[in-house]
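J.: Have a look at this prediction, sequence included:
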Amino acid sequence: MRKKIAKFSILPLAAGSIFFSFSTKKAANLDLELYSTSNMELDYTVPDLRDEIQPEYKLSHTSPFLGKSYVGFKEALAFKESGGDYKTINEYGYLGKYQFGKGTLKLVGIYDTVSFMNSPALQEAAFYANASRNKWILQRDIKRFVGKNINGVEVTESGILAAAHLAGPGSVKKYLRSWGAQAFSDAFGTTIKTYMKRFGGYDVSFVKTEKNARVDLSKFTS
């Protein structure tokens, strides 16, 4: 029976490459060091575009698709605020995943910022309580303005709640009732209009209106 001898080839990938052909016997004794490309100046046919690519989002891990749910809403807002980092404190002293000010935390019953920073669950509860409180304050404006167009952006309930997180419910009232004439921007130049547009269209019916929404701290004591 005739033996079959396999052939291996290294085909040229770029101009100037060398073609090799050898048997399995020769391949077994091949010294790969002789064909190393280390210390050689390589001429790639495909340019390195890494410096030209600037992705809008920098993700450290794969996240599930959350869609337009309440969870999707709060996670999208958190990513904009802090990259979703519970331990973040910015240069203006805003705290945690959702970048709360100390004054806002007091409104929902949280006075111990150390415990707040060390408890992701407490931060999530604070976000919900604040959204619930803002929804109560802005409930008339939600009924009046949702579906309207202000400064080229359709007003939605989630957009209003996101803007209230950014600027406070009072500033959002002024913006809506002046039909966008009384604008607001934070220390970074972010506007109510920006948040109205970016976080519009989420289903935030999960958030209930509550006048004096506060976090039940008994759930977070050891």
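T.: Great, that's in hand. Numbering: from 1, shown residues only.

J.: contacts and neighbour counts: CA atoms only from here.
T.: OK.

J.: need the helices for the protein, in chain order.
T.: Assigned by DSSP state H, the chain shows helices spanning 24-28, 70-82, 102-107, 113-117, 120-137, 139-145, 157-167, 169-177, 192-198.

J.: Tell me which residues of the fourth one come out buried.
T.: Applying a neighbour-count criterion of 16 or more other CA atoms under 10 Å, one finds 116-117 buried in helix 113-117.

J.: this is the comparison structure:
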Amino acid sequence: MIKNSVKNYVLPFSICLTIALALYPNSSLNAEMYSTDGLDLNYNIKSDLAMVGDNDNSISTTFTPHLGKSFEGFKEALAFKESRGDYFTVNTLGYLGKYQFGAETLKLLGIYNTNQFLNNPELQEKAFIANASRNKWVLRKDIKRFDGKYIGGVLITESGILAAAHLAGPGTVKKFLRSYGDYNFSDAYGSTVKHYMKKFSGYDTSIIKPNKKAKAVI
């Protein structure tokens, strides 16, 4: 008898609750029911569950949430330092985009319309590769000479050299290396060649090929 009475009350209540949630999706009732307050959300998903290939039967075995010391890791770490990864930002000195290019450097890469550049993420990525290729060509002898050595307590690596060249230009990096750190350029915001050498040390930049005349083309 009691069981029947409970059923008679619970079923109508459940129906009314469902209707109320559908009619008032933004109500405080919904907010309370779906609140994450007090829940432990700090967990990791297994890699074999995180990424699925082009078809449902293909599970990616290469997924990683960390870019590490890969070339993508290098690009994104440098971009975060330059602009926090914002394609559409311009700093107080007029440097543009995700990688903070100056107008004169862009001209070397074949880019003359800064507005077009600022609004085109694909072009910005091409410009980064082209600029790194040009810098690697200019610094190719210095990379061979100094890679693996220490200057002022900093391990010199190819990625550190390329990052510093992005900051200050390849000529400035030559001066730093050949003076064994005595010439340590600092930009308007206080970033130095030595700091970039250390911060971006040890990334895999082998994908960048030296090219004296590299241009950003899409």
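T.: Now that the structure is in, tell me what you want to look at. Note that the structure is a prediction, hence the values are computed from the model and not measured.

J.: quick one: TM-score?
T.: Remark: TM-score between the superposed chains equals 0.70 [TM-score structural alignment, normalised by the length of structure 2]; 158 aligned residues with a CA RMSD of 1.7 Å.

J.: ok, the residue most central in space within structure 1 - contacts?
T.: With distances taken as CA atoms, centre = their mean, Phe79 lies nearest the centre of structure 1, 2.8 Å away. Phe79 of structure 1 is in contact with 85, 97, counting by CA atoms under 8 Å, 6 or more residues apart in numbering.

J.: Apply 7 Å and report the result again.
T.: Counting by CA atoms under 7 Å, 6 or more residues apart in numbering, Phe79 of structure 1 touches no other residue.

J.: and what of the one 4 residues further on?
T.: Contacts for Gly83 of structure 1 (CA under 7 Å, 6+ apart) come out as none.

J.: What distance do you get for it to Lys74 of structure 1?
T.: Gly83 of structure 1 sits 12 Å away from Lys74 of structure 1, going by CA to CA, to the nearest Å.

J.: before we move on, what about Asn118 of structure 1?
T.: Applying CA to CA, the value for Asn118 of structure 1 to Lys74 of structure 1 is 19 Å.

J.: With neighbour numbers in mind, choose between the two.
T.: The neighbour comparison of Asn118 of structure 1 against Lys74 (other CA atoms under 10 Å) goes to Lys74, with 23 against 13.

J.: about what we covered before: could you dump the helices of structure 1 into JSON lines with distance to Ala183 of structure 1 added?
T.: Converted to JSON lines, the helices of structure 1 look like this (distance: least, CA to CA, whole Å):
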{"stretch": "helix 24-28", "distance to Ala183 of structure 1": "73"}
{"stretch": "helix 70-82", "distance to Ala183 of structure 1": "20"}
{"stretch": "helix 102-107", "distance to Ala183 of structure 1": "21"}
{"stretch": "helix 113-117", "distance to Ala183 of structure 1": "30"}
{"stretch": "helix 120-137", "distance to Ala183 of structure 1": "18"}
{"stretch": "helix 139-145", "distance to Ala183 of structure 1": "16"}
{"stretch": "helix 157-167", "distance to Ala183 of structure 1": "10"}
{"stretch": "helix 169-177", "distance to Ala183 of structure 1": "6"}
{"stretch": "helix 192-198", "distance to Ala183 of structure 1": "7"}
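
J.: if you compare these, which one is most tucked away?
T.: With neighbours taken as mean count of other CA atoms under 10 Å, the helices of structure 1 reach their highest mean count in helix 157-167, at a mean of 25.

J.: who touches it?
T.: Contact partners of helix 157-167 of structure 1, identified using CA under 7 Å, 6+ apart, comprise 131, 134-135, 142, 146, 172, 192, 195-197, 199-204.

J.: Quick one: average offset of that helix versus structure 2, please.
T.: Compared with structure 2 after fitting, helix 157-167 of structure 1 deviates on average by 0.2 Å (mean CA distance after the TM-score superposition for structure 1).

J.: so that helix versus helix 120-137, what angle?
T.: Helix 157-167 of structure 1 runs at 110 degrees relative to helix 120-137, counting by axes from the mean of the first three to the mean of the last three CA atoms, to 10 degrees.
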